[in-house]
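Engineer: Sequence plus predicted model, see below.
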Amino acid sequence: MSSLAMPQEKKREYARKATQKRVGSTSRKPPPVEEHLDQFEVKKEIEKDTRVFLKNAMKQDRLCATLDDAEIESILNTVKFYKFDKGTPIIQEGRLGTTFFVTQTGSMEVSVKGITCNTIGAGCAFGGLALLYNCPRTATVKATANSEVWGASGVAFKQSLQQNATKHQAETLKFLDAMSIFEGLTKKQKNCVAEATFSEVFEDKARVVTAGDMQTAIYFVKKGELAVYSGGHVKSTGEFVDGSEIGRLGQNDCFGESQVVSKEPFNITILSSGRSELLCVSVAELKVILGDDLGAVLERNAISQGLKKCPVISQFTASQRSELMKWVVVKDYAASAEADAGARIIIVLEGSVSGLEKEKEVKLQRGDWIEDEALLNSSSAASSIKNMKAGSGGARVAMLTRDGMASALKALGVSIANSAEDASDFTRKMVLAKKVHIFRHLSEEQTKKVVESFVTMKFAQGETVIEQGTPGTSFFVIANGELEVFINDKSVRRMTRNSYIGERALLFHEPRTATVKVVSDNAELWAIEKATFEKIIAGNMQQQLMNRIRLQDTNFGLKDLIQVKVIGAGAAGVVRLVEHKSTGMRYALKRVKKVDGEVPEEVQRECSLLKDIDHPFIMTQVNTFETKKSVYILTELITGGELHGAIREIPTVLSRAQAQFYTGSLVIVLEELSERNILYRDLKPENVMLDAQGYLKLIDFGIAKKLPEGESKTFTMIGTPHYMAPEVMRGHGYGTEVDLWSMGVMLYEFVCGYLPFADDLDDPTEVCTAVLKDPLQFASSYKDAHGKTLMKGLLTRQPRIWATDSYYEYCVSQQEYSNTGKC
């Protein structure tokens, strides 16, 4: 078939099969800066009229549109005045952007690779995108007439955008925290709702809501005061008259939340008393983010948060708690009505409940919970919760009965134990055992044997768990705490909860190869004796474990490796296949040259992150070596090639099963990174390798970032535009959820054969515009309804699916993976 005869979609599909790779803004060598501007600077004070002119121009720029006057002023305080003669370049394609410009007089043309593509006149702002993106200029701007231009500091420009976003987020979270309706939302969910809020200003006597109106938004008073009226009516002129004032709402007050749940219209009218500013979140936006039945969703979140607080239930993963939720019963009780006697967990959703716990009186208010000490007890012992009754105003409670708990545990593959204490301990160990990667091949019975063999050991800070050179008799799983591993007194890694140590001596009958000490205040470890361990370890698990152990052997240097051949080369460095002289173990060795005697920042960042990650779907970093001129990174050898190449070897688009397999694997990886608060930021087929069995291995953490404790956002615009989420481009801050957008782009590429946005574009500015504005459309040949639903959720520009606790849970809820399981 000739290309002229192909329909457009088929052309795109064949184009996908080409070898073109999308490249992000990760250049190691900084491009030239805009030092040429100094020669065009003219000393000039900014006058009042000019300042107003520049403000108006900046507010027309999409990057500055959300800035308030104070933030714009902070940018204007850094401006310099420039004069350019006709024909003079103002910015040059390929140079690093350091200045944000506003034209006062004159005209300019914009060209890309020598081809004119736009013009700029007086009152236009330009140059901001490259600053935000931290990338070279993507176009040349040249004066076509004598022109006067103001240029502001790029640092001040980016700081103002970030400060604006941070301030808005803080104000909005304060608004959400003040509303009881949002009590059940997680921090991540609140951040998503915060993204959907907006400010609205009302002048004196303006109506905010009118009696009889249906609910359209929830409001929070940011500034000013509101008057609340009963009765009255609205004249044909729009004036409200004859109402009786019954109250006032001031700063930090909120209203409208009760109507969201009740779905009843307002029975009051609220007017602005003087000028007021309100923060609002529309009901329509909330439905997009949380679902159509807001009352049910918010109630479900309240139950979920209550379960997280229960000591036993808190040990379960998000997906396991989701299974428990299916067995929770919600009931309404009239005043003084007695609650069901079989309840083992009670969470108060509305009203109050009182009764006895361990024969002591307790009273529970909204949001409180109580857990029976015999929650998991297999005996018929009476509950420690007795005589629970609703308060004078009645109560709405969520309950989990003993039978419900038993059914949930059975569905999860967790058995009930013989005593409350044993049950709690057993449940925690089963949950944790299932998280340890080396146990993933075990059957349910084998996992139980592991758990039954665990012996709890507690250590204080500074204590030695195992010592290098001593015989090994036990294998340890870290239940709580942080440990540091030393080889020959040199720290090589830190290990946290769910990691394991001591396996080498058990399998290979060798002395301990490292010393492990407790660095946290204390640590709790679970130990399995050698004899039991050897009985359990077999088959796939033994093979995988032995391979992981060999990768952890770092007690050798470059001189112990033989170079076999070059297996890759690029701008970042050369990758060679190497072999250990003694063991025959093969690795990949990447050499990166130092810049001015220093290891490049992105290489330092990648090594730092990979050092502490141990996951079967993430490339294992074995060791790093430094010489005077280079740094060498030794990793596991991945022999299956790039996913980018693999999907292009398939003559058509990927089948449903293939797309499910690859996307499901990515979900597992991203959930792991999210739990560690790590943003990958450059997810694309080129950065995914395949191992010998065809499983995914995520590589290249050069622009990944671990968010500091307590932070949920970063602002740097970085990555590959075709796979980049809109939040990254807007400059208002983003979190780990942006990697799910990239996964959505990859899924679309898998099943449609081309990219969803800007498939035929390469200019970063044009690509960003397409990602921000173009509609999501599917190939006419793609008919999978569940797949479309999932991709619409992943590729929405609204913060919808990011509100879920579990990435995998969301994907399963869309039924895209329902017939194949988790992986």
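Structural biologist: Happy to help now that I have it. Numbers count the residues shown, from 1 in each chain.
Engineer: For the rest of this, base every contact and every neighbour count on C-alpha atoms.
Structural biologist: Will do.
Engineer: Strands of the stretch 351-500 of the chain, residue ranges please.
Structural biologist: Using DSSP state E, counting those that start in this stretch, the strands of the stretch 351-500 of the chain run over residues 360-364, 369-371, 385-401, 455-460, 464-466, 474-480, 483-487, 490-495, 500-501.
Engineer: Let me have those in JSON lines, extended by mean neighbour count.
Structural biologist: Below are the strands of the stretch 351-500 of the chain laid out as JSON lines (neighbours: other C-alpha atoms under 10 Å):
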{"stretch": "strand 360-364", "mean neighbour count": "14"}
{"stretch": "strand 369-371", "mean neighbour count": "22"}
{"stretch": "strand 385-401", "mean neighbour count": "21"}
{"stretch": "strand 455-460", "mean neighbour count": "14"}
{"stretch": "strand 464-466", "mean neighbour count": "18"}
{"stretch": "strand 474-480", "mean neighbour count": "21"}
{"stretch": "strand 483-487", "mean neighbour count": "20"}
{"stretch": "strand 490-495", "mean neighbour count": "16"}
{"stretch": "strand 500-501", "mean neighbour count": "20"}
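Engineer: Between these, which one is closest to residue 724.
Structural biologist: Closest to residue 724 of the strands of the stretch 351-500 of the chain is strand 490-495 (C-alpha to C-alpha; 31.8 Å).
Engineer: Show the secondary-structure elements that the closest one is packed against.
Structural biologist: In terms of contacts (3 or more C-alpha pairs under 8 Å, 6 or more residues apart in numbering; DSSP states H and E), strand 490-495 is packed against strand 483-487.
Engineer: Included below, for side-by-side comparison, is a second structure:
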Amino acid sequence: MSMRKRTKKLNISMPTNFEHRYHAGYDPVTGQYYGLPKQWEAIIGITSNRRGRRRPMIDPSCITPMEIAEIKTLVRGDLPQQSQKWYSDPRNDLKNYVQIGEGSTGIVVTASQVSTGRKVAVKKMNILKQQRRELLFNEVVIMRDYQHPNVVEMYGSYLVGDELWVLMEYMEGGALTDIITQTRIDESTIATICVQCLLALEYLHSKGVVHRDIKSDSILLTRDGVAKISDFGFCGQLSSTVPQRHSLVGTPYWMSPEVISKLPYGTEADIWSLGIMVIEMINGEPPLFDVQPLQAMKMIRDNPPINTIETANVSPELTSFISLMLVRDVRKRATASQLLRHEFLKKASTPSILCSFMNITRSH
């Protein structure tokens, strides 16, 4: 303990032109949101009775749409130092809007941020059109609280009228889906992407976060080829009181058998999905993609993993790597930390290896 000489107490005037900022969050132990402004509580449907109950983070009992998600994410960096008015209305700090994406409940635009001079992406979601409004706050809390070089992060979130605005890093490289549906990538590139995804998953899993929707469309790229996991709307938070999940959540072709069966599951579900994504990177699409979603889910649930790699040029190392992820017994399925030590990942290069593939995508 340091000893300091007591100084004379100073008279400090009351603050002027002061605006209180809310500090909201989610407590994984009690299962409660805290610090919400009243308007947020009303919008996402949290009543005083519900606030008094212990409940886990909302588990959406639904499945993401079959089509590739129209709205992709996100962000990195510190909130700019600026006056309080910027926090209450982001429109004061943004200009030159250009729409780049559209979904059923919102749009994504790029904009120039006046205070920093940088280009940002803004995800605008109409809250009144959301079937599960509480999921919006779920995504915002997870993205704010967990930061990693390979996890997309928010600059900030704002309530603008009936819309939730999420300011994000502009991911100029686009989604991994754009690359693998237009060209085939080699094993070195696959390994490079896998290393980055596994580093992100290792971090998230260490924090008790299950993403539950890992697929190529959830992997976004910077202009330098750095891969980052995005789209946290369906993630789940594990805790001492909620050590496993049961909800049917995700996109059918990438779902693990235990998720489809609604058995208790944890972070192992993301590893299965990553294994399917690796096959997706090899073939350009996941296994069973020509089968109707519900039929595909039944086949995944009832049958052993199908060897659907469509090329004879896959190395033994890559075959072994995939096999460790597509294990039905979750107790024997490899973890992210174990996979990071696999022989196949020695083929990984620097993220810039993806730049040539992004150029091919742009040319189309």
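Structural biologist: Yep, that arrived. Source: prediction; values computed, not measured.
Engineer: what's the TM-score here?
Structural biologist: Put the two chains on top of each other and the TM-score (TM-score structural alignment, normalised by the length of structure 2) is 0.70; 280 aligned residues with a C-alpha RMSD of 2.8 Å.
Engineer: sorry, back to before: could the strands of the stretch 351-500 of structure 1 go into CSV alongside distance to residue 704 of structure 1?
Structural biologist: Converted to CSV, these look like this (distance: least, C-alpha to C-alpha, whole Å):
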stretch, distance to residue 704 of structure 1
strand 360-364, 44
strand 369-371, 39
strand 385-401, 41
strand 455-460, 34
strand 464-466, 32
strand 474-480, 26
strand 483-487, 23
strand 490-495, 19
strand 500-501, 25
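Engineer: and of those, who's closest to residue 432 of structure 1?
Structural biologist: Short answer: strand 474-480, nearest of the strands of the stretch 351-500 of structure 1 by C-alpha to C-alpha, at 7.5 Å.
Engineer: chain center to the closest one, what's the gap?
Structural biologist: A distance of 29 Å separates the centroid of the chain from that of strand 474-480 of structure 1, by C-alpha atoms, centre = their mean, to the nearest Å.
Engineer: so where do the strands sit in structure 2?
Structural biologist: Using DSSP state E, the strands of structure 2 run over 25-27, 32-34, 94-102, 106-113, 119-126, 154-160, 163-169, 174-175, 209-210, 219-221, 227-229, 236-237.
Engineer: in structure 1, what residues pair with the second one?
Structural biologist: Looking back up the chat, that one is strand 32-34 of structure 2. Here strand 32-34 of structure 2 fails to align to any part of structure 1, judged by TM-score structural alignment.
Engineer: Name the residues of that strand that are buried.
Structural biologist: 32, 33 (16 or more other C-alpha atoms under 10 Å).
Engineer: for the strands of structure 2, which one sits closest to residue 346 of structure 2?
Structural biologist: strand 227-229 (17.5 Å).
Engineer: For the closest one, grab the matching residue range in structure 1.
Structural biologist: Under TM-score structural alignment, the match for strand 227-229 of structure 2 is residues 696-698.
Engineer: mean deviation of the matching stretch from structure 2?
Structural biologist: For stretch 696-698 of structure 1, the mean deviation from structure 2 after alignment is 1.4 Å (mean C-alpha distance after the TM-score superposition for structure 1).
Engineer: Any chance you could list what contacts that stretch?
Structural biologist: 616-619, 638, 662, 665-666, 669, 687-691 (C-alpha atoms under 8 Å, 6 or more residues apart in numbering).
Engineer: shouldn't residue 271 of structure 2 be in contact with residue 338?
Structural biologist: No. With contact defined as C-alpha atoms under 8 Å, residue 271 of structure 2 does not reach residue 338; the gap is 11.0 Å.
Engineer: matching residues in structure 1 for the lengthiest helix in structure 2?
Structural biologist: Longest helix of structure 2, by residue count under DSSP state H: helix 187-206. On structure 1, the counterpart of helix 187-206 of structure 2 by TM-score structural alignment is residues 656-675.
Engineer: how much does the matching stretch stray from structure 2?
Structural biologist: Stretch 656-675 of structure 1 versus its aligned partner: 0.7 Å mean (mean C-alpha distance after the TM-score superposition for structure 1).
Engineer: Go through that stretch and flag the buried ones.
Structural biologist: 659-674.
Engineer: Who are the contact partners of the equivalent of residue 623 of structure 1 over in structure 2?
Structural biologist: Aligned against structure 2 by TM-score structural alignment, residue 623 of structure 1 finds its counterpart in residue 156. Under the criterion of C-alpha under 8 Å, 6+ apart, the contact list for residue 156 of structure 2 reads 79, 166, 167, 168.
Engineer: now the first one: how far from residue 321 of structure 2?
Structural biologist: Look at residue 79 of structure 2 and residue 321 of structure 2: by C-alpha to C-alpha, to the nearest Å, they are 39 Å apart.
Engineer: What's the end-to-end length of stretch 332-342 of structure 2?
Structural biologist: First-to-last residue span, stretch 332-342 of structure 2, C-alpha to C-alpha: 15 Å.
Engineer: Now which of the contacts of stretch 696-698 of structure 1 would you call buried?
Structural biologist: Buried members of the contacts of stretch 696-698 of structure 1, counted by 16+ other C-alpha under 10 Å: 616-619, 638, 662, 665-666, 669, 688-691.
Engineer: Let's have these in a markdown table, adding distance to residue 159 of structure 1.
Structural biologist: Shown next, in a markdown table, are these (distance: C-alpha to C-alpha, whole Å):
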| residue | distance to residue 159 of structure 1 |
| --- | --- |
| 616 | 39 |
| 617 | 36 |
| 618 | 34 |
| 619 | 35 |
| 638 | 41 |
| 662 | 39 |
| 665 | 37 |
| 666 | 33 |
| 669 | 32 |
| 688 | 34 |
| 689 | 37 |
| 690 | 40 |
| 691 | 43 |
